Structure formats: C-alpha cells, structure tokens
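Student: Quick one: sequence plus predicted model below, questions after.
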Amino acid sequence: MPLGLEDSVGAFVPGDRVELVGATAGPLAELDFAVKDLFDVAGATTGYGNPDWARTHAPAAATAPIVMALLQAGATLRGKTKTVELAYGLTGENVWYGTPINPAAPDRFPGGSSCGSAAAVAAGLVDFALGTDTGGSVRIPASYCGIFGIRPSWGAVNLTAACPLGPSFDTAGWFASRASVLRRVGDVLLPPGGEGALGPLVKVQEAWVNAVPHTATALVGAIAKIERVLGPCLSMHVAPEGLTQLFENFRAAQAEEAWASLGSWVEAIRPTFGPGVGERFAAAKATDPAVAAEARAFRGLFRQRVQALLAGGAVLVYPTSPVPAPRLDVALEAQQAVRERTMGVTAIAGLAGLCEVSLPAARVNGAPVGLSLAAAPGRDRALLAVAERVAAELRLAV
C-alpha cells in the first residue's frame, strides 16, 4: 500500500501523516502498521486524543522502543491513529478529532480507547496496529470491529515513551486482520519463552451469564470447535463474588492510578474534555484512599486465585464483550451501563495480569462480537499459537 494512503474511515489523527519506512528485510517485511497516538515518534507531538495535551507538550525527542522494534523488523509505519482522550473511555468517541467509523458496523461505535488503530485494521488500511489496553482498550475495539486483538501479559511488552493511564494495568497490545499476523507481531515484541501446550479449556460461567442472550447464543457454538484444539471444556465460577465486584475494585484501583499519573496536568491546565471524560477524572480525584486500598488488596487475592487456576496451562473462554458495539445515537446513560457491564469481564484479565486474545467469532444483529481466550501471565506466545489454530477451526482469517 503506498505511503499517503487515503483514510476512508477517519482512523488517523488529522494533519500531516507520521510515516516511516521499515528495514528492507525482517520478519515483518512488507507489512504496514499504525500506532495509537499515545506512543512517541521522534519529531511528532504525541496528542493523546486531546488538543490541550497536544498544545502543552513538545514534539517527542525519541521514538518509543516498541515502534522501533517493529520498524527494525521490516514493518512500515503509515501513521498515528486517534484515541479516546487520555485513553479514558471504551466507546471510541472523540469530539475534537472525530470518532472513527467502525468499518464492520458504521452505525455503531468503534470501541475505545484504541479506536483509530482498530478502525484502520478493520478497514484494511494497515496489516496491524498498536494500541494499549488498561481496562479493555484493545479487546473491546477488536470485538466491536470484528478483528483480532491481544492484551499481552502485564509487563510483557515495553511501554517506555507511551503516555500512562494506570501504570500497573497498562499494556501495549495490537490488532490484526489475520491470526497469523497477530502471532508474527508477537514473535517480534514478546520476550522469549512461554511456548508449550495449553489446556484444558475453562468456560467462565459469570461472563457467559453476563452476556446478553443473543451474544451468548452466537458465541457458544464455537466452543465445540475450540475443544478440538484444547480438549473438553470445563465450566467454572472464577469470580463467585460477582462481576460487579470485579468492576468496582478495578475502577477504584485504576482511578487512583489515573489521578496519580495525570491529575497534576489536569489541575494545572484545566483542559476541556468531551462527554464523560472530565467526569471520570473528577471521580478519580475523589476516590477515597481507603476504598482504593481495599481494591488493591482484593486485586492481590484475585490475582493469586486466578493465576493458581491457570498455572497448569488452562485457558479461560468467554465473550469479550457482553453486547455488540452500541449505536452512535445511544444515550450517555446507556453507554455507561454498557461500560460497567463490559468492564466486569475485562477486569478478569486486568486484575490478574493475564494475556487475552479476542477473536472475531460471530455477529449479532449484523454487528461483530468477539470471543476471548485468556491464559496465565507469560504464556502469550502459546496463547497466540492456540489462537491461530482456533481461528483455522472457526474458519476465520488465518
């Protein structure tokens, strides 16, 4: 695809395109990629989805190591993509730069906060794209746009020269239109090790009950095909305290970190935010330290429980999102209800530090819904290999 490609879905940040040609040879040669606009590229201002952030930050002095690794592996950068303001949202809306079109369902949100990266891949503008995932910001856009996406194990991929949100939750993930490309990028970015057999398959009961009936029905048929790869499926309750408790504890712990990371800038600059974002930062500022401490303690216990369950190689399976992407005209209150219902599920991997892949497994009312496979921290390479085999069984793009 030539440099200066047409942006048919509004995935890239407005203005001059940041483009860099990759090495002439390497494992990702001849592949194109895009980068969420919270990773630094030398000479370009990292806008982080907000005009006031862009105005108050100088152009980057150096390129993020993760971007350099992809360039050195032969991939060519086609531009920086839009993000929700300061990465604090799941719909993909950006009132300043425009909300990217969801190529798989143009009347619905693309999902956030890595909205532009997901839209660019779903539209075929690039082969893969970098995003970040704190509370679901790769997994949910992947589900909404009908593509593959991975949230790696926490700490597995270098986040130097990336804007923070919740540092003990933040991960650098990526999207691809093909399972093999998702794996090939992992071969470049992930640390060595973690290969080997996985199984058994564990159906997370809470997440299936949390999904609306149409979503659960559309996805459950895939289980039999996944069993051909991972063996007979078991059903278990992973969060007997309920997904609402997972969401509340995740929200409190993340909010404390979001304010610690960005609160001083918010207080000094008093930026103008789009719908919902300012309210989230106000809530983050108001988070009771005692509540946040309880959330951190809960997180430690939950992590121990889930990692013990997965230590032998078990793989969790559940709907990535309980619903397809909300329609663009949905009320803000309904958006918040979807956000809370969704983050109860995304918090499973977030709290436990798991690696998770979302596969474009089905459609509901014409819109995509993803199916997630999650494994123990450090088993990223094995999970990507399994995802590729599962994609073949499901007759998805391999």
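Tutor: In hand now; what should we look at?
Student: drop to CA atoms for contacts and neighbour counts, all remaining ones
Tutor: OK.
Student: would you list every one of the strands in the stretch 201-350 of the chain?
Tutor: In the stretch 201-350 of the chain, the segments counted as strands under DSSP state E, counting those that start in this stretch are 201-204, 233-236, 315-319.
Student: Same list (the ones you listed) but as CSV, adding distance to residue 390 and mean neighbour count.
Tutor: As requested, these are arranged in CSV below (distance: least, CA to CA, whole Å; neighbours: other CA atoms under 10 Å):
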stretch, distance to residue 390, mean neighbour count
strand 201-204, 12, 22
strand 233-236, 14, 14
strand 315-319, 12, 27
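Student: ok, residues contacting stretch 300-320?
Tutor: Residues from elsewhere that reach stretch 300-320, judged by CA atoms under 8 Å, 6 or more residues apart in numbering: 139-140, 143, 197-204, 207-208, 211, 215-216, 219, 238, 345-346, 351-353, 358, 369-377.
Student: same thing but at 6 Å, please
Tutor: 198-204, 207, 352, 370-376 (CA atoms under 6 Å, 6 or more residues apart in numbering).
Student: ok so, going back, which stretch among the strands of the stretch 201-350 of the chain comes nearest residue 123?
Tutor: With respect to residue 123, and counting by CA to CA, the nearest of those is strand 315-319 at 23.1 Å.
Student: Relative to the whole chain's centre, how far out is that closest one?
Tutor: 16 Å (CA atoms, centre = their mean, to the nearest Å).
Student: what's the distance between the closest residue to residue 223 other than its chain neighbours and residue 358?
Tutor: Once flanking residues are discounted, residue 223 sits nearest to residue 233: 7.7 Å by CA to CA, 6 or more residues apart in numbering. Going from residue 233 to residue 358 by CA to CA, to the nearest Å gives 18 Å.
Student: let's bring in a second one:
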Amino acid sequence: MAGSSFDFDSFGRGSEADRDPLGAFVPGPRVHLEPTAVGPLAGLTFAIKDIFDTAGQVTGCGNPDWANSHEPAEANAPAVERLLANGATAVGKTVTDELAYSLNGQNAHYGTPTNSNAPGRIPGGSSSGSAAAVAGGLADVALGSDTGGSVRIPASYCGISGIRTTHGRIALEGIMPLAPSFDTIGWFARDAQTLARVGAVLLEPDAAPATFRRLLVAEDAFALAQPETAGALSPVLERLTQRFAQSETVAVGDVVTIERGDGLAGWMLCFRALQAFEIWRVHGPWIEQTAPRFGPEIAERFDWVRTVEKDQASAAASDRARFAERLQAMMTPGTLLVLPTAPDIAPLTSSDAASLRDHRDRVLSLTCIAGLAGLPQVSLPLAQIRGCPLGLSLIAPKGADRALLTFAAKFAPSPSIGEAAAWPEVAS
C-alpha cells in the first residue's frame, strides 16, 4: 500500500477490516480487545506488533508459513494484558518484517506500511506497522520490540517517540524471540508525555531515583551521520546541553581495537555476528523443517546467519563484554548519552538493495551502542530534513528507564499530527 493514495474523508466508514488506509494492520479480521479495568490509560488505544501473543489468535510474525505452522495463542502476552488492565483498548495487530529481522519495514507478503510523515519513504522496521499506525493516528500507542533498532529506527523515520527498554527490564513472555541477549520490549507514541504514561504502567519503579546532571555527546556517532543530519540536530543539541551542569564529548566506539575493525563500524560487526548466531539457534530448526517462503532480503539474511560459526560468536561475545563494561562505567548515575537515532531520514521505498544494505550498516553502527550494553534508549522527533522527520536519541544508565522517560517528557515538545513544522528544519 506504500505510495498509494486514500480518501481521508471516507476513513472510518465500512467494516473494521477496511479501516486501514496505511496498510499498518495485519490483513483479515481486526483483533479488538476491550480494557479489563479502568486505569491510568483509560481512553487510549493501542496496537500490537504481530509477534506478541493475543489469546485465540495465531501470532503470525510477518510470515504466512509461520502463521500456518503455529497454533493460536492460549493467552495474551503479559505486556498486552498489562495495558488492558490499565484501561487501554487494543485496536489491532500490526504488520512486522518477517520474523522481526529487518530495519526496513518492507514485507514481501503483506506490503510496506505507509509512512504518513514521510510519504514515499520506508517506515523502518521491524515494528513497521506499529510505527505507521501511531504516526498516522490509527492508534495512540503501539507495542513493538527492539533487538537491533526495531523501535528506535521506525520512531525516527516516522516522526514519533519510541523507547527501547533496558535489556531484561520487562519480561518477554508471550513474544516471539529473535536474538534473546538483545531482545527488548518497546513502544511508540506521538509525544513523549504519552510514552511516559505507558512506561509508568509497563515498568516497575527504577531501583534508584535519578536526576540527570551530566551529558555525554557521542562525537563518533554524530560523525557517522550525514552532514545534513548533524546540522538539523545541532540547535536541539545546543538546547539540550544548556540543561546540564556538565557536558563533554566522548568517542563511544573507542574501547579497544578488535579484529573486526576500529570504532563503531567494528562494534556493528560484533553485534551482527552475535545476533546472527543467536537467531539461527532460535529459528534454524523451524526453517530447516518448514522451508518457509521468505522475501528476497530476508531469505538472503537467513542464508547468511546459518554460516556464522560458534567460535565467531564466542569471540564476539567476549568483545561485547568488554564494550558493555566500558560503556556502563562511562554511564555513571545521573548521566545521559546523546546521539542521532539514525544517520539520515528514511530512505525512499524505491531504494535499491545495495543502498539499503549500506544504509543499514550505518544505522546498526548507531543502534548497536545500546544493544551491546543492554541500555535503555529513547528516540524523540526533534528535527526534520526536507520535510521528513529525524530523531535524536538519549541513552540512560542501565535500569534508569522511568527516569529517562520523565526527562524526555519534560524536554521534548508535544506536537500533534500536522505540527511537525515546529521542529527545526534543514532545507535541501
């Protein structure tokens, strides 16, 4: 449905299954779940990435052969149940990249959800439908997952707020795994205030209250971004810096020289090797037994992951431990790390495979930072280039998720749909 036009005047008429002008929801009868109690999220609607279980429904995970080879779920995933128990209403399950293994949001079976804030450009993945639904006003909030950037990147591309939580902070029961040592729950909202409201429900209180007084600017992350990106984020960064008693620049990737290369590009390769090994351990048996039909990009990806050997993964795990130790030592209590969410605005849907691969490598060089260290990261829609949104990210110390959301809600403006022009603009 990407690139198609639709009539907003007729939106809302017809059957429930027809009310999807953005192609954000899984085709077929729409899942609708009423709240089970009145609570702080009363009046909010939410969408559910189709890797989360909902009782009585097959969790399709973006692939028809997966859907055909799995039974309906017996219960709602706890994250879904928690939102319902706090007053929110579920309005549907959303399209995901196949088995959640892509950052593009282009599903060969179900299409590309429309990025309403950057028409003609990809929504980002793998939580593509969730981001598209929130950006287009079809849901107030949407659940997603983030392994390598699958909430943070769609949030940046679609001009909404999104969070990847501390690894292990929220249980992943009832959710399809991808790479367990990286998998996290996340969610989207159009503003940081709503993002924080959901966090108050899904997250237990932080172990220790935090006041952020020290800001680290990841200079090597900004260097990876396109010059336009750095320029668009510069005034926001200046405004952010003024809020801190102490700020300094750091090179996040300069931990040690590793076999894969120096800096963030080397750490991206470390992330990819370890992620791939875990993915094949989780999904390899099903793939070999079922021989599923994958789209070309995903098929190529799974052909590669089966070649990653145990000794490669062991070396990557050892390197990862050193990176995480150093970054967590850098992120002392009261510290935030700021970086671009993505190196650029969303690529065009017409981009060729080679350019998307190159873009993905640069994206992963940024998203691997929080992933390797298991830290929480929020992306905020604070700039735009040529009318397309661009996110700025804040990473907090491990376990400081609620403090991070509170800070984001106070710092970020709260534009409604159509008010993106209030963001700093960089012309072409």
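Tutor: Sure thing, it's come through. A quick note: this is a predicted structure, and the numbers were derived from the prediction, not measured.
Student: And the TM-score, once the two are fitted together?
Tutor: Once superposed, the chains reach a TM-score of 0.97 (TM-score structural alignment, normalised by the length of structure 1), with 397 aligned residues with a CA RMSD of 1.7 Å.
Student: JSON lines for the strands of the stretch 201-350 of structure 1, including distance to residue 120 of structure 1?
Tutor: Formatted as JSON lines, the strands of the stretch 201-350 of structure 1 follow (distance: least, CA to CA, whole Å):
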{"stretch": "strand 201-204", "distance to residue 120 of structure 1": "31"}
{"stretch": "strand 233-236", "distance to residue 120 of structure 1": "35"}
{"stretch": "strand 315-319", "distance to residue 120 of structure 1": "23"}
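Student: closest one to residue 162 of structure 1 among those strands?
Tutor: Among these, strand 315-319 comes nearest to residue 162 of structure 1, with 28.8 Å by CA to CA.
Student: Ends of stretch 109-120 of structure 2, what's the gap?
Tutor: End-to-end for stretch 109-120 of structure 2, by CA to CA: 19 Å.
Student: next one: stretch 22-42 of structure 2
Tutor: End to end - CA to CA - stretch 22-42 of structure 2 spans 25 Å.
Student: Next one: residue 262 of structure 1 from residue 244 of structure 1, what distance?
Tutor: Distance from residue 262 of structure 1 to residue 244 of structure 1, by CA to CA: 26 Å.
Student: In structure 2, point out the residues matching the longest helix anywhere in structure 1.
Tutor: Using DSSP state H, we find that the single longest helix of structure 1 is helix 243-269. Helix 243-269 of structure 1 corresponds to residues 264-290 in structure 2, going by TM-score structural alignment.
Student: and what of stretch 98-116 of structure 1?
Tutor: Against structure 2, stretch 98-116 of structure 1 falls on residues 111-129 (TM-score structural alignment).
Student: Check what contacts the matching stretch and list those residues.
Tutor: 2-3, 22-24, 94-97, 100, 102-106, 132, 136, 144, 150, 153-154, 157-158, 346-349, 388.
Student: Once you drop chain neighbours, what's closest to residue 212 of structure 2?
Tutor: residue 334 (4.0 Å).
Student: what's the counterpart of that neighbour in structure 1?
Tutor: So, by TM-score structural alignment, residue 334 of structure 2 is matched to residue 313.
Student: what's the neighbour count on that match?
Tutor: 19 (other CA atoms under 10 Å).
Student: What residues does residue 94 of structure 2 make contact with?
Tutor: 24-26, 48-50, 129-130.
Student: What lines up with it in structure 1?
Tutor: Under TM-score structural alignment, residue 94 of structure 2 pairs with residue 81 in structure 1.
Student: and the gap between its match and residue 103 of structure 1?
Tutor: Distance from residue 81 of structure 1 to residue 103 of structure 1, by CA to CA: 15 Å.
Student: Same check on residue 43 of structure 1?
Tutor: For residue 43 of structure 1, the distance to residue 103 of structure 1 - CA to CA - is 31 Å.
Student: so residue 131 of structure 1 is in which element?
Tutor: Remark: residue 131 of structure 1 resides in strand 128-133, with elements defined by DSSP states H and E.
Student: Closest to the centroid, which residue in structure 2?
Tutor: Nearest to the geometric centre of structure 2 sits residue 151, at 0.9 Å (CA atoms, centre = their mean).
Student: what does that residue align to in structure 1?
Tutor: Residue 151 of structure 2 maps onto residue 138 in structure 1, by TM-score structural alignment.
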